[in-house]
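Novice: here is my input, please return the structure:
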Amino acid sequence: MGKVRQRLADLREALSVGTMLCIGAFLLSACAGWLLNGSVYAHVAEYCGIAREVSTLFSAGLFLVLFFVASRKPEALDRRIMAVVSLGSLITALLVLSFALKLEDGPSTVLGFLFLNIGSVWAASLLALALASLPSPLAMTLAMVCGMPLGEVAVALLPMPSFEVGLIAITACDALMIALLYRGSAPALDRLTGSASAADLELANPESFLRPTHALFVCAFVFSVATGYELTLNEVAHAPVSSDLVSVVLVGVALWMLLGSQNDGKEDTLFSFSVLLVIAGFLVAPFTFDSGLPSANALQRIGVDSFKMLTLLVVLSVGRRNAFALLPTFTLVRCMMALGTDVGAVAGHTSNDLASANAQAAALIAAISLFAFIAFLWIGFRKFSFADTIRGVANVNADAGASEARDSFADSGAGAGAGASIEERCAQLGAEGGLTERETEIFAMLARGRNGQYVMDHYVISRNTVKSHVKHIYAKLGVHSQQELIDLVERYE
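Specialist: Reported below is the predicted structural model:
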């Protein structure tokens, strides 16, 4: 009981204004998604069903664009300009879709969804930035594991409005999210836009960033296939079926995350829970084609929502270790999720079309999806660990990487290194570590605070070549980031 009381005291301390704003943003996000799928998309499906999948592709494309901008040109993400663009896009979407939905015009509807996605993508990104700006990991976790389940509770209690009201509410939710998170996201966003790009920092700190081919992104795609399947399977009047069980279980998951034992493997335990529920959903699906029971949808919804909670936790934990990896990692995860949702939606629609005429064919689709899901996890994720992914990201100090002030430490050495220049120290360390001549030269540049772009320009070599040299240097010297490398040279005697 003492541990529980202490945990509750810590949670009360973490419940700040910023935490409450993030929880409110989660509620708004859940309402916007619920209204979009149950109200607006349901109406659009009556005259232009493909518009829903095109809209999801728009979302994936916008997250991908944001990934490249955050990685290569972060200074372009000016907070004020992005707020104006996103709010303007939401107003434009409201005007365009108001006419398009009433006239049932397909091309105008698709155009309206593009503008709507611009606003919603930026609102989602601001939420990630605001969470990362909270003062402690506990505050971040509290906002996330409270906000997501409370969002499910809210949509379970609200009546589904008409598409006209739903459209207004969606744009209002996204706009209010942007307004609520504008100040709270400033610390993380300003730090990102005021530093070297993540692509440049990655050259000198390869272990501080997740590669686009990392298993996290692939896993996000695979789980999101189940998301799309769940949203479309057995839909009623083109709207997803719902179950109150989802909100109840997710509240239980949130309580376990907040009050349960704080062991290092909690992320992997949540992953296993998510996998089992998604598998159960695929198994139950063929038995629901005739009855229309929401059991398969509920199981998969709980599984994918738990996975979304886990994924966001991993992304934010990576962001706390390396603030410059936060937005690139988050946007690439969301891009893969959107693509996976589209694939799953096609499978769900196909199952619905076949269920009435050929239930065996519909069951075959569920069986194939289940086999592919299990096979992929068995082959690619037997040794994968979310906890190890977080711990594997090395801390990075971009300010140190951009500074030349480190040159002054040459006078602080003693013994063999006393009075030696940086180059002399690096030469001695390089010889001890078995570095090649070129690696020793690059080692000295990194020790002086030069970044990867400087090395590329100086030697006129490719980005991949610089990455390869840096990885070899770090492996031979037993360091994981440029800051650790600089500290190693500082301490050398």
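
Novice: when you work out contacts or count neighbours from here on, use the C-alpha atoms and nothing else.
Specialist: Noted.

Novice: which parts of the helix or strand hosting Phe376 are buried?
Specialist: Using DSSP states H and E, Phe376 maps to helix 359-380. Neighbour-count burial for helix 359-380, counted by 16 or more other Cα atoms under 10 Å, picks out Ala359, Ala362, Ala363, Ile365, Ala366, Ala367, Ser369, Leu370, Phe373, Ile374, Leu377.

Novice: pull the residues that contact that helix.
Specialist: Contacts with helix 359-380, where a contact means Cα atoms under 8 Å, 6 or more residues apart in numbering, come from 215, 222, 279, 282-283, 285-286, 289, 347, 350-352, 354-355.

Novice: neighbouring contacts of the strand or helix carrying Leu176?
Specialist: In this structure, Leu176 is located in helix 163-181 according to DSSP H and E. For helix 163-181, contacts defined as Cα under 8 Å, 6+ apart pick out 21-22, 25, 28-29, 31-33, 35-36, 39-40, 43, 83, 87, 90-91, 93-94, 97-98, 116, 119-120, 122-123, 126-127, 130.

Novice: and this one, please, so the two structures can be compared:
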Amino acid sequence: MAQREAKTLDGVFSKLEGRLKVRYLGIGFLWAWIYGSYETFAVYPERAGVGINADPSWVVSASAVVIALFAAGALLGRRTGNPPRWVVVAAGAATALGTALSALAPACPPLGTSLIWASGICTGIGSGTLYVLWGQALAQLDMESTELAIPAASTIIIASVLVLPYLPAPLGTIATVSLPLISCLMLWLTYRDVARTGNAGPAALERPAQGGIARPAAASATFARMGALLFIAYAVLGFSGAVQPDTDAPFFAFGIDWPTLIGSCCGIGLLACFIVYTVRPRFDALFRPIAVAICAACALLPWADLWAVFLAETLTTIADTMLTISAVLFVAQAAKRGAMNAALGTGIAQGSLQLGVLVGNVAGGMGAEAIAAAPTGLFTVALGLAVFFSLAWLLYPADRTIATAGMAGRRLAMQVGTGADGAATDAGAIGADPHPVSDSTTDERCRMLAESRGLSGREAEILGYLARGRSQPYIRDELVLSKNTVATHVKHIYQKLDVHSRQELLDLFE
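Specialist: Have a look, this model is predicted:
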């Protein structure tokens, strides 16, 4: 028994290593750079406060990154292949150079203004382009690797929380400057992996929908709504953070950035559970718990008590972590299914997100004094933000456009069994049955078998394809999974159903 468990554990780790390579976590170093640059003393040890509003170069950088994200998304989205490697190097170098210049600005008063502008432009353009490039690269991995890599990359933020705030000035600056360079190197290696696997680049992701159903136009509207919702969410978070008093109190009271540490861990854990236990993750379903966290953080705004600030900052970090990861993940998933260009989708999602951060923080900073002077200023703001954010949910009623269109096309193909030209849609399908089992009967039988035999959500989904005689290559193409992943799921299905061939499996549905 012990040997069997050890063998199983070794197999799990070997599969994990095959799908999750360290280089795929490079986007996490970009997130760590954002944390180290604007939320710690690593680069600016002399400034008062750890909030992003405490640094004058932030507004320049935040404005530049919004422009860079939309522009890079549009430009790279028009390419039919992966970008030249010099673009990757230039993006990482510009981000690192801008960080170094911003650290030099306080030491050179005569050049302070010029350095602030130069650093803001370099960091904004560099980080925005790097972000879009990462979104494009991650979308070209197989879906299992993507779903593992994006949440796992966020754990790098946890490590940065434990290290960056406590480094002395020179080391803190050097460490923060090195983060975009590390991310750049890992991005280079990821693109190299993509090229070795024979992926033709972004154009290969834009395949037509099954069943003749056009998805890209509908998906564009869906992503526009997602971008609007991200803008509103981050505008609310940014405004509340700018007007909330003593936002740095937990850090100075406990000597460690516990809200960011706890919030990041909880956000990663919640999102991992959502990915693992949901067959087809949708943004609107994920956003429901995020919306609760944002509204709760707004409700705590009027209280200046240490623990109220601590809880509000923790809830804000949970929402920020989940939104940041999910925005990248859902763009990658849509790109894999041909519903959205990866570069363009990343530019829209992240550009809207950063625009919300900019607008919220600037507006909150401008009105902070007036709000603090009013007797009920914070209560009014808290109520207004909560109501405004709740109404904004109407912009995103139900994110079924991408998933439903794809499912409709697949179901049509399964029921009809032929394409528009009359040819079979799946070369691996079993011979045509003049009296096929109805689709609803098959679905019900799949559900009963999944419940009685303990199939996972993904195994139950694949069982539905197998029950209709679909081949493994067809399943891999439809679900955008790797060959080994589908083979492993099929093996587990056979074991749990105690069958040894496809015909035996089909006999269970007769």
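
Novice: quick check: TM-score for this pair?
Specialist: TM-score of the superposed chains, computed with TM-score structural alignment, normalised by the length of structure 1, equals 0.66; 390 aligned residues with a Cα RMSD of 4.3 Å.

Novice: check the mean deviation of the helix holding Leu176 of structure 1 from structure 2.
Specialist: Compared with structure 2 after the fit, helix 163-181 of structure 1 shows a mean deviation of 2.1 Å (mean Cα distance after the TM-score superposition for structure 1).

Novice: please name the nearest non-neighbouring residue to Ala312 of structure 2.
Specialist: Leaving aside its chain neighbours, Ala312 of structure 2 sits nearest to Ala297 (4.5 Å; criterion: Cα to Cα, 6 or more residues apart in numbering).

Novice: what helix or strand is that neighbour on?
Specialist: Residue-wise, Ala297 of structure 2 maps onto helix 283-299 under DSSP H and E.

Novice: give the buried residues for that helix.
Specialist: 283-284, 286-287, 290-291, 293-299.

Novice: swap in stretch 134-149 of structure 1?
Specialist: For stretch 134-149 of structure 1, by 16+ other Cα under 10 Å, it's 134, 137-149.

Novice: equivalent analysis for stretch 241-255 of structure 1, please.
Specialist: Val241, Ser242, Leu245, Val246, Ser247, Val249, Leu250, Val251, Val253, Ala254.

Novice: if we can go back for a sec, now the buried residues of stretch 134-149 of structure 1 in a markdown table, with secondary structure and distance to Tyr47 of structure 1?
Specialist: Listed next are these as a markdown table, based on DSSP: H, G, I helix; E, B strand; the rest coil; distance: Cα to Cα, whole Å:
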| residue | secondary structure | distance to Tyr47 of structure 1 |
| --- | --- | --- |
| Leu134 | coil | 44 |
| Pro137 | helix | 46 |
| Leu138 | helix | 47 |
| Ala139 | helix | 45 |
| Met140 | helix | 42 |
| Thr141 | helix | 42 |
| Leu142 | helix | 42 |
| Ala143 | helix | 39 |
| Met144 | helix | 37 |
| Val145 | helix | 38 |
| Cys146 | helix | 38 |
| Gly147 | helix | 35 |
| Met148 | helix | 32 |
| Pro149 | helix | 33 |
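
Novice: columns distance to Ile170 of structure 1 on top of these, output as JSON lines?
Specialist: Output for the buried residues of stretch 134-149 of structure 1, formatted as JSON lines (distance: Cα to Cα, whole Å):
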{"residue": "Leu134", "distance to Ile170 of structure 1": "26"}
{"residue": "Pro137", "distance to Ile170 of structure 1": "30"}
{"residue": "Leu138", "distance to Ile170 of structure 1": "30"}
{"residue": "Ala139", "distance to Ile170 of structure 1": "27"}
{"residue": "Met140", "distance to Ile170 of structure 1": "25"}
{"residue": "Thr141", "distance to Ile170 of structure 1": "26"}
{"residue": "Leu142", "distance to Ile170 of structure 1": "25"}
{"residue": "Ala143", "distance to Ile170 of structure 1": "22"}
{"residue": "Met144", "distance to Ile170 of structure 1": "21"}
{"residue": "Val145", "distance to Ile170 of structure 1": "23"}
{"residue": "Cys146", "distance to Ile170 of structure 1": "21"}
{"residue": "Gly147", "distance to Ile170 of structure 1": "18"}
{"residue": "Met148", "distance to Ile170 of structure 1": "17"}
{"residue": "Pro149", "distance to Ile170 of structure 1": "19"}
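
Novice: mind naming the longest helix for structure 1?
Specialist: For structure 1, the helix with the greatest residue count under DSSP state H is helix 326-355.

Novice: quick one: list the elements packing against it.
Specialist: Helices and strands touching helix 326-355 of structure 1, by 3 or more Cα pairs under 8 Å, 6 or more residues apart in numbering; DSSP states H and E, are helix 50-72, helix 106-132, helix 215-232, helix 295-321, helix 359-380.

Novice: nearest spatial neighbour of the residue nearest the centre of structure 1, skipping sequence neighbours?
Specialist: The centre of structure 1 sits closest to Phe330, judged by Cα atoms, centre = their mean, with a distance of 3.0 Å. Excluding the flanking residues, the one nearest Phe330 of structure 1 by Cα to Cα, 6+ apart is Val315, at 6.1 Å.
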